[in-house]
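> Sequence plus predicted model, see below.
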Amino acid sequence: MLTYDLSKTDGAKYLKLYELIKKDITGGVIAAGEKLPSRRSFANNLGVSTVTVDNAYDQLLQEGYIYSLPKRGYFVEKINRITAPSSKLTGKAGGDKKEKLNIQGNSMFDPNPPVVYFDFSSNRPELSNFPFSVWARINRSVIADKSEELLKVSYSTGISDLRMAIARHLSSFRGMDVSPEQIVVGAGTEYLYGLIIKLLGKDKKYCLENPGYKKIRQVYDMEGIDYGFADLDDEGLSIRDLVRNKADVAHISPTHHFPTGVTTPITRRYELLHWAGAEDGRYIIEDDYDSEFRLRGTPIPTLQSIDNAEKVIYMNTFSKSLTSTIRISYMVLPPHLAAKFYEEFSFLSCTVSTFDQYTLAQFIAGGHFEKHINRMRIKYSKKRDKVLEIIEAILGEPGEGGYEIEENDSGLHFILKLNTKYSDSELEQRLLKKNIKISAVSDFYHGTKLENIGKFIFDYSNINLDKLPEALRILKKAASI
């Protein structure tokens, strides 16, 4: 029987238990295929509640460290580890450049869009969620206290205050040990994609997720980049397709893939890192765009946090967590790429206004961003439950009402699978005639479009609960379910 001492644990005991079991699994103390103790016997042995064990097991299960078999229990997953340096990198962007680096400082546009009564797939946050009062107060403070700094041109990577605030946030929220010198701030992820291409060189072969976010492909088209596509299975990007494409760079969203919602488990994450580490010049771009909104358990650890070989470029944005009109994104470069960035791109100016940078820096440093995220998680969790309740009231129970719900408790959308005789595009057009907009997963496939998947994106972040029942009735009739 596994034994751990949780008597002196500060904070949630299930998190401590989860960390201890994960450490033993990754360290080989608990062997692959080994059965874990039953929840009740384990709880009795540790002197904790079964809820503590349940939550720890659930987090391990979600991350892919363990798997369950009906009526048999929980077992340890086989994890392929990558060969990596034995010690964790210090996060300094190049040893002999230490002094140098310590610097302060969806669809195509339609000019005549149809009038839409209801949009099932809109991913814009509700305007009422933005913390206007706090933001306005910080604005006034920045003007009063930073008047001289506001008139200075921001350095290419962004002001030091913001990069330091982001680094601390990533440490506390995502378990990432990074230096502010590794962080580059920019106006939107599209701009940062362009910087990555210039940084890595245009001779690289990229591989994109299929299905996937089309704007990424459009950026690479604009830059004249050679790229291919890798299909997704239940665990994320296919390693076989990466090899088939002879790719140098994999562009992925492992925490909550758009549009499928797939979360890549730890085994596949190590396989991806092993692929990247097998040859020099290979990298992984990890897009973590809505990781803050995991509605159950703790956020899934990032690829960057388990990468000891400097292979992962981490990217995130504040567009989803705050508002899409705040065009502030950032990336975390591996130390050797950060050194190269300072050497080759220091002549650039940051594309985000200094005013916005100082405001966001104080918003994060003052604890307001964390409070906002916690508040939004609670609100979205309640909203999700209400949405599912309305769906069941209008369409019937899942499986019996001609539909299924596919979700994994991450992000702000799930997949509505409809058992309908119409193709995806036919149903989209039937609904659009009723001023109802919905987007099919098949719309995001690259190349040959798969017409009859019957899976549709249901984004509830900005959904109007008052209009939802009527919209669902129209959907039910249009789909003939």
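Now that the structure is in, tell me what you want to look at. All values derive from a computational prediction rather than experimental measurement. Residues are numbered from 1 along each chain as shown.
> can we go C-alpha only for contacts and neighbour counts from here?
OK.
> so what's the residue nearest to the spatial centre of the chain closest to, chain neighbours aside?
Compute the mean C-alpha point of the chain, and by CA atoms, centre = their mean the closest residue is Asp288, 3.0 Å away. Residue nearest to Asp288 in three dimensions, not counting chain neighbours: Asn316, with 5.3 Å by CA to CA, 6 or more residues apart in numbering.
> Would you mind giving the secondary structure of that neighbour?
strand (DSSP: H, G, I helix; E, B strand; the rest coil).
> separation between it and Ala165?
Counting by CA to CA, to the nearest Å, the gap between Asn316 and Ala165 amounts to 14 Å.
> what do you get for Gly158?
Gly158 is 12 Å from Ala165, by CA to CA.
> ditto for Ile138
Applying CA to CA, the value for Ile138 to Ala165 is 15 Å.
> Just the buried residues of the longest helix seen in the chain, please?
Longest helix of the chain, by residue count under DSSP state H: helix 368-395. Within helix 368-395, the residues scored as buried using 16 or more other CA atoms under 10 Å are 368-370, 372, 376-377, 380-381, 383-384, 387, 390-391, 394-395.
> cool, stretch 58-68 as well?
Buried-residue list, stretch 58-68, by 16+ other CA under 10 Å: Asp58, Gln59, Leu60, Leu61, Gln62, Glu63, Gly64, Tyr65, Ile66, Tyr67.
> try this one next to it:
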Amino acid sequence: MLHLTAALDPASRVPLYQQLYRSLAGEIRSGALPAGTRMPGKRSLAEALGVSVNTVDGAYQMLAAEGYLASRARSGFYVQEYPALPGRPEPPAAPAPAAAPAGPPVRFDLSTGGVDTRLFPFRTWARLQKELLYTSPQLLARGDPRGDIQLRQALAGYLEEYRGVRCTPGQIVVGAGIEYLLSLLAPLLPGPAAVEDPGYPRARQVLENSGRPCRLIPVDEGGLSVADLAASDAAVCYVTPSHQFPTGVTMPAPRRAELLGWAAAAPGRYIIEDDYDSEFRFDTRPLPSLQGMAGGDGPVIYLSTVARSLAPGIRIAYMVLPRSLLPAWQERYSLYSATVGRFEQQTLARFIQEGYFTRHLARSRMTYKARRNALAGALTEAFGPKARLSGLHTGLHLLLHLAGPVPSDQALVRAARQAGIRLAALSGYSMASPVRCPSGTLVLGYGALEDSLCPELASTLKKAISAACASSSRV
């Protein structure tokens, strides 16, 4: 009989026929059983291995189904040709991962993406979603790639009332995050794209990954410089006019009109308005959106998300397209699937339509305003005239400007990290040259900060910066 090396383990959880199948398939792949070899009969192999005929038959049938064996009438099973796989060159050794920066555990996380997850409306959200799970089995089916119509209707009504956005539900596209929507949008747009500097590095990366080269446009006290934008060859402009990230300035109405004039000066130009945290304006009424100023048929593409207002884990963002882009969107993406689950979409739709969203925002706004006041007060008390604050009116981060000679921004960030504080310097958001950013300016996100920790944070940060200044003066 043909010599086989099959070794079967009756104690294994893997059925014997699968063990035999794996063993024989391995011998065929390795060439130990060459093509044309006639396999032993089922009964003789079963007797040799001490297993049932059904075990051997099950293994042979699996091998035949996958093309390892071929059955010939009144003759048996024969090994089929299995081409030898070409050898693969050894890949180069992967570089050693960069060592994590040394330092104590993070006690104060001041990164700008943090939110207070304790504010999430757990009970209301869970109740709405539970009701949908029990009453709406149709949501298990595939939905509209643009998002469920109920959510798009709810968003259209909310945006018109609170942000002055003028659109129909048919202009809204729902997707799993702003980055995803921006990556789909980029191929529909012309030419190079302008981005703010300092600005949101992820937007630039997404645009460039999607084939749109980026032009870096400086930001001044009125936001993006339209004069520098006009001097560039950009045909698209990505901007955060309500709360420029990360400087915190709000683009005034005259500058907004100037920006809309730039878009109207040449056919095919577009403005991408990222309205990422306009819900949290504490001291004054927010200016209407650029999209609302331009109108539903204007050149503005409006982007926003619930990452700040609800939680980053609720992966729901939305985009309002001008009517001029709808045919191109439909042609390119009509066969795509929605990237947000329909139960989550419908839960958010009801959350908005039944008034829970506006009440949640009101409570969150009060909480964050109190936290901003606590942090600003603690920083003012700790630093006194040696620092000033800006960007307090909107959003979930502020800027701390240190006076006098200070170490490099990198040294300040390192000193803070050694003290258990995670933060960034303004210059870290500059993609062209850090010279555009005043040195000694720190960006402090307070969304995830506990109010009671503000005094301790301010005191710890003051000590860390003082130690960094002392060390720098000795060098």
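Thanks, I have the structure now. This one's a predicted model, so the numbers in the text were calculated from it and none came from an experiment.
> TM-score for these two?
TM-score of the superposed chains, computed with TM-score structural alignment, normalised by the length of the second structure, equals 0.74; 366 aligned residues with a CA RMSD of 1.8 Å.
> Asp241 of the first structure corresponds to which position in the second structure?
Mapped onto the second structure by TM-score structural alignment, Asp241 of the first structure lines up with Asp228.
> Please disregard the earlier target; I meant Ile438 of the first structure.
In the second structure, Ile438 of the first structure lands on Leu423 (TM-score structural alignment).
> and the residue nearest to its match when sequence neighbours are not counted, what is it in contact with?
Spatial nearest neighbour of Leu423 of the second structure, excluding adjacent residues (CA to CA, 6+ apart): Leu110 at 5.0 Å. Neighbouring residues of Leu110 of the second structure by CA atoms under 8 Å, 6 or more residues apart in numbering: Ile421, Arg422, Leu423, Val443, Leu444, Gly445, Tyr446, Gly447, Ala448, Leu449.
> Which stretches in the stretch 301-450 of the first structure count as helices?
For the stretch 301-450 of the first structure, helices defined by DSSP state H, counting those that start in this stretch occupy the ranges 335-345, 354-365, 368-395, 424-432.
> Reformat these as CSV; add distance to Glu223 of the first structure.
CSV is the format used below for these (distance: least, CA to CA, whole Å):
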stretch, distance to Glu223 of the first structure
helix 335-345, 18
helix 354-365, 27
helix 368-395, 34
helix 424-432, 30
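> Phe42 of the first structure: which of those helices is closest?
helix 368-395 (29.8 Å; CA to CA).
> and the closest one, what other elements does it pack with?
helix 468-479 (3 or more CA pairs under 8 Å, 6 or more residues apart in numbering; DSSP states H and E).
> so the helix it packs on corresponds to what in the second structure?
Using TM-score structural alignment, helix 468-479 of the first structure lines up with residues 454-465 of the second structure.
> Could I get the buried residue list for the matching stretch?
Neighbour count says stretch 454-465 of the second structure has Cys454, Pro455, Leu457, Ala458, Thr460, Leu461, Lys462, Lys463, Ala464, Ile465 buried, by 16+ other CA under 10 Å.
> Lys417 of the first structure -> the second structure?
Residue pairing (TM-score structural alignment): Lys417 of the first structure is matched to His401 of the second structure.
> pretty sure its match is touching Arg388, no?
Yes. With contact defined as CA atoms under 8 Å, His401 of the second structure reaches Arg388; the gap is 5.3 Å.
> quick one: what's aligned to Gly297 of the first structure in the second structure?
Gly297 of the first structure maps onto Thr284 in the second structure, by TM-score structural alignment.
> how about the nearest residue to its match, chain neighbours excluded?
The shortest distance from Thr284 of the second structure to any non-neighbouring residue, by CA to CA, 6+ apart, is to His393 (7.6 Å).
> returning to what we had before: next, the mean deviation of the match of helix 468-479 of the first structure compared to the first structure.
Following the fit onto the first structure, the mean deviation recorded for stretch 454-465 of the second structure is 2.1 Å by mean CA distance after the TM-score superposition for the first structure.
> Off-centre distance for that stretch?
With CA atoms, centre = their mean, to the nearest Å as the basis, stretch 454-465 of the second structure stands 31 Å off its chain's centre.
> what's the answer for stretch 291-303 of the first structure, then?
8 Å.
> same check, this time on stretch 172-181 of the first structure
Remark: stretch 172-181 of the first structure is offset 16 Å from the chain centroid, using CA atoms, centre = their mean.
> now stretch 127-146 of the second structure
24 Å.
> How about residues contacting it?
172-175, 333-339, 342-344, 346-347, 350-351.
> can you rerun that using 7 Å?
Stretch 127-146 of the second structure is contacted by residues Val173, Val174, Ser334, Tyr336, Ser337, Ala338, Arg342, Phe343, Thr347 when judged by CA atoms under 7 Å, 6 or more residues apart in numbering.
> Top of the residues you listed by number of neighbours, please.
Val174 (29 neighbours; other CA atoms under 10 Å).
> Determine whether the claim that that residue is in a strand is correct.
Yes. Applying three-state DSSP, one finds Val174 of the second structure inside a strand.
> tell me the SS of the match of Gly297 of the first structure?
Here Thr284 of the second structure is coil, with the state taken from three-state DSSP.
> what's the neighbour count on it?
Here the count is done by other CA under 10 Å, and Thr284 of the second structure has 8 residues near it.
> Aligned to Gly164 of the second structure, what sits in the first structure?
Per TM-score structural alignment, Gly164 of the second structure is aligned with Gly175.
> actually His360 of the second structure, not the one I wrote
Aligned partner of His360 of the second structure by TM-score structural alignment: His372.
> Which residue, neighbours along the chain excluded, lies closest to its match?
Closest to His372 of the first structure by CA to CA, 6+ apart is Pro131, at 7.6 Å.
> how deep is the one you found tucked in, by neighbour count?
Other residues close to Pro131 of the first structure by other CA under 10 Å number 14.
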